[in-house]
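Enquirer: Task: produce atomic coordinates for the following.
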Amino acid sequence: MTDTVSFGYEDVAPTEKTARVGGVFTSVASSYDLMNDAMSGGMHRLWKDRFVRRVKPRGHEQILDMAGGTGDIAFRMAVSGAAITVADINPAMLEVGMERAQKRGIDGLVWTEANAESLTFPDRFFDAYTIAFGIRNVTDIPAALKEAHRVLRRGGRFFCLEFSTVTWPGFADVYDAYSHKLVPKLGQLLARDADSYRYLIESIRRFPDMPKFQQMIGDAGFVNTSVEPIMGGLVAIHSGWRI
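Expert: Modelled structure (predicted):
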């Protein structure tokens, strides 16, 4: 791991990034879903539906949903009957998810505070590992990918949904202007927090592009890696298998 890592457009010490990212998500936890709707025009719901269809959870499986604090992915997978562990480094996000699960009458999920870079789960424990819109906020992404590989059984599958680099001509410029100028204003209006949403947009810009991140997944030991761009790479579903 390098001496500095990106926190938005800043380069900071790894320990500082971990602390500051924690502060961001503690700040936005209560308004996170509202802001997701506002920023994406509700499209994030369709992306998550598509993501879970790719995962194909099954009733006999153990699945780890990392950085899944608010429960969006876990709730979608729960109908399969799979045993799902929802892990997040941020207790405020987990609290929101547990409250939402209670209101929806969704039982049986395991909620645990965990750091993606140093999981306490045993080797080869899970059949699938999912992470949606969380990997770019991890301080040491290669370490997190190696941990994902470690906790998966042979034949286990890794799926990641994340914002990426728009490749459609014209749309990239429109999206860039929208995200940098409007999203922080929406954050101030709806969450009283422009700075946290400014960071979230900047973190997207600093995240590796699709080929680079696919290579990182392969470097962690996964095989048959693939990437599925959505809306020209606005978001992408990355996947890989452990053998």
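Enquirer: okay, CA-based contacts and neighbour counts for the rest of this
Expert: Fine.
Enquirer: in the chain, which spans are strands?
Expert: Ranges of strands in the chain, per DSSP state E, are 5-7, 10-12, 62-66, 83-88, 110-113, 126-132, 152-163, 223-230, 235-241.
Enquirer: Throw those into a markdown table and include distance to residue 21 and mean neighbour count, thanks.
Expert: Shown next, in a markdown table, are the strands of the chain (distance: least, Cα to Cα, whole Å; neighbours: other Cα atoms under 10 Å):
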| stretch | distance to residue 21 | mean neighbour count |
| --- | --- | --- |
| strand 5-7 | 8 | 20 |
| strand 10-12 | 12 | 14 |
| strand 62-66 | 16 | 25 |
| strand 83-88 | 12 | 23 |
| strand 110-113 | 15 | 17 |
| strand 126-132 | 16 | 23 |
| strand 152-163 | 17 | 22 |
| strand 223-230 | 26 | 16 |
| strand 235-241 | 21 | 22 |
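Enquirer: can you tell me which of those comes nearest to residue 98?
Expert: Residue 98 lies closest, by Cα to Cα, to one member of the strands of the chain: strand 110-113, at 7.6 Å.
Enquirer: who touches the closest one?
Expert: 84-91, 94, 98 (Cα atoms under 8 Å, 6 or more residues apart in numbering).
Enquirer: how about the strands of the chain, which one is nearest residue 195?
Expert: strand 5-7 (12.0 Å).
Enquirer: Would you mind listing the outside residues contacting the closest one?
Expert: Here strand 5-7 makes contact (Cα under 8 Å, 6+ apart) with 11-14, 17, 21, 139, 199, 202-203, 206.
Enquirer: Most neighbours of all these, which one?
Expert: For the contacts of strand 5-7, neighbours were counted using other Cα atoms under 10 Å, and residue 139 has the most, 25 neighbours in all.
Enquirer: thinking again about what came up before, rebuild the strands of the chain as TSV, extending it with distance to residue 194.
Expert: What follows is these, written out as TSV (distance: least, Cα to Cα, whole Å):
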stretch	distance to residue 194
strand 5-7	15
strand 10-12	17
strand 62-66	26
strand 83-88	23
strand 110-113	27
strand 126-132	22
strand 152-163	19
strand 223-230	27
strand 235-241	22
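Enquirer: To compare with the earlier structure, here is another sequence to fold:
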Amino acid sequence: MQLGNGWKPAVAPAARLDVLRVGLGAGLGLVLAAALVQLALWAGWQGSWALFAPLGATAVLVFAVHTGPLSQPWSCVVGNTVAALWALLVVRWWPQQALGWLLPAVAVGGAIAWMQITRALHPPGGAVALLLALEAQHGVLHGWSYAFAPIGLLTLVLVLLGVAYHRAWGKHYPLQPAAPAAAAKAQHLPSDDLSQADLQALLARFDQDYNLTAQELGQLVRAAEEQAIARRFGSVRCGQVMSARLWTCGPQDGLGQLAA
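Expert: Reported below is the predicted structural model:
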């Protein structure tokens, strides 16, 4: 039996500094979230204050894949919150006696749909919905506020730390709009003629809508073209393209003479 390429490692090997940076950032994020939970418990705040497992998956995206569309603050905070609200709604109204075994599937499927509708698709949101459905099957029920605190609030705390942490390392998070291109360019690149709609259509064509933004694709295309140009002409010397005989014209020469 031969395994396809999908069974081979698809993630590029990480540099040692990146391993340290990502691991340390995720650890600090969970430390801050845990500290907030302890503060809530000591202060007697209302609600079931505790860390929830999908927050660890959010930490992976925020600190290790911070350039991805699914890792941006809106997707993280709104995605987890919307998924929790949907799961709580399903838990409250779903017939537990007859169809209780379908509860997790309905919770996760609906959560994904609502995250897409709100343009806040976030993989850990599916885990949030599944967690709440499984807890309900074991008799653990939460109120509506649970979707906002701790789920929404702890996600927001993690994201805000991610913003500060990445900037401290010289990284960009969240994604920033691309700077306007300079008016004059040494080399005109074909990708400059691609509109946002063109780039978005390419992403849809290759089923990469949720892995790259149109801005990132445009940057990749331009970088690839620049690299190709550099490789193609990097070894060319002026003597290879210069001619010994000079062709000149004067201000009084006619266009016919110039064309000839």
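Enquirer: Mind checking the TM-score on these two?
Expert: The TM-score (TM-score structural alignment, normalised by the length of structure 1) is 0.24; 98 aligned residues with a Cα RMSD of 5.9 Å.
Enquirer: Which one, of the strands of structure 1, ends up nearest to residue 102 of structure 1?
Expert: strand 110-113 (12.4 Å).
Enquirer: unless I'm mixing things up, residue 197 of structure 1 is touching residue 181, no?
Expert: No: between residue 197 of structure 1 and residue 181 there is no contact, the gap being 10.8 Å when judged by Cα atoms under 8 Å.
Enquirer: Looking at those two now, which is surrounded by more residues?
Expert: Ranked by neighbour count (other Cα under 10 Å), residue 197 of structure 1 and residue 181 place residue 197 first, with 24 against 12.
Enquirer: Distance check, the closest residue to the more buried one other than its chain neighbours against residue 162 of structure 1.
Expert: Counting by Cα to Cα, 6 or more residues apart in numbering, residue 184 is the residue found nearest to residue 197 of structure 1 once chain neighbours are left out, at 5.3 Å. Relative to residue 162 of structure 1, residue 184 of structure 1 is positioned 19 Å away (Cα to Cα, to the nearest Å).
Enquirer: again with residue 183 of structure 1
Expert: Taking Cα to Cα, one finds residue 183 of structure 1 at 17 Å from residue 162 of structure 1.
Enquirer: got it, and residue 237 of structure 1?
Expert: Noted for residue 237 of structure 1: a distance of 7 Å to residue 162 of structure 1, by Cα to Cα.
Enquirer: swap in residue 23 of structure 1?
Expert: Distance of residue 23 of structure 1 to residue 162 of structure 1, given as Cα to Cα: 21 Å.
Enquirer: Same question for residue 36 of structure 1.
Expert: For residue 36 of structure 1 relative to residue 162 of structure 1 (Cα to Cα), the value is 13 Å.
Enquirer: same check, this time on residue 87 of structure 1
Expert: 17 Å.
Enquirer: go on, residue 93 of structure 1?
Expert: For residue 93 of structure 1, the distance to residue 162 of structure 1 equals 18 Å [Cα to Cα].
Enquirer: repeat for residue 202 of structure 1
Expert: Relative to residue 162 of structure 1, residue 202 of structure 1 is positioned 14 Å away (Cα to Cα).
Enquirer: Equivalent analysis for residue 51 of structure 1, please.
Expert: For residue 51 of structure 1, the distance to residue 162 of structure 1 equals 10 Å [Cα to Cα].
Enquirer: How about residue 178 of structure 1?
Expert: Residue 178 of structure 1 sits 18 Å away from residue 162 of structure 1 when distances are taken as Cα to Cα.
Enquirer: same deal with residue 230 of structure 1?
Expert: As judged by Cα to Cα, residue 230 of structure 1 and residue 162 of structure 1 stand 10 Å apart.
Enquirer: Kindly point out which residues are neighbours of both of those two.
Expert: Contact criterion Cα under 8 Å, 6+ apart; residues shared by residue 230 of structure 1 and residue 162: 236-237.
Enquirer: rewinding a little: overlap in contacts, residue 51 and residue 162 of structure 1.
Expert: Both residue 51 of structure 1 and residue 162 are in contact with residue 237, where contact means Cα under 8 Å, 6+ apart.
Enquirer: Show me the longest helix that occurs in structure 2.
Expert: Counting residues, the longest helix found in structure 2 (DSSP state H) is helix 16-43.
Enquirer: in the next helix or strand after it, what counts as buried?
Expert: Counting by DSSP states H and E, the next helix or strand C-terminal to helix 16-43 of structure 2 is helix 54-64. Neighbour-count burial for helix 54-64 of structure 2, with 16 or more other Cα atoms under 10 Å as criterion, is recorded at 54-56, 58-64.
Enquirer: got a markdown table for those, with distance to residue 41 of structure 2 too?
Expert: Below are the buried residues of helix 54-64 of structure 2 laid out as a markdown table (distance: Cα to Cα, whole Å):
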| residue | distance to residue 41 of structure 2 |
| --- | --- |
| 54 | 21 |
| 55 | 19 |
| 56 | 21 |
| 58 | 23 |
| 59 | 23 |
| 60 | 26 |
| 61 | 28 |
| 62 | 26 |
| 63 | 27 |
| 64 | 30 |
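Enquirer: Could you find the closest non-adjacent residue to residue 217 of structure 2?
Expert: Nearest residue to residue 217 of structure 2 in three dimensions, chain neighbours excluded: residue 199, at 6.8 Å (Cα to Cα, 6+ apart).
Enquirer: So which bits of the helix or strand that that neighbour is a member of are buried?
Expert: Under the criterion of DSSP H and E, residue 199 of structure 2 resides in helix 196-205. By neighbour count on 16+ other Cα under 10 Å, the buried set for helix 196-205 of structure 2 is 199-200, 203.
Enquirer: Stretch 83-102 of structure 2 now?
Expert: 83-88, 90-91, 94.
Enquirer: and what of stretch 220-240 of structure 2?
Expert: By 16+ other Cα under 10 Å, the buried positions in stretch 220-240 of structure 2 come out as 221-222.
Enquirer: so what's the residue nearest to residue 217 of structure 2 up against?
Expert: The contact partners of residue 199 of structure 2, taken as Cα under 8 Å, 6+ apart, are 214, 217-218.
Enquirer: Now, of the residues you listed, which are buried?
Expert: The neighbour-count test (16+ other Cα under 10 Å) marks 214, 217-218 as buried among the contacts of residue 199 of structure 2.
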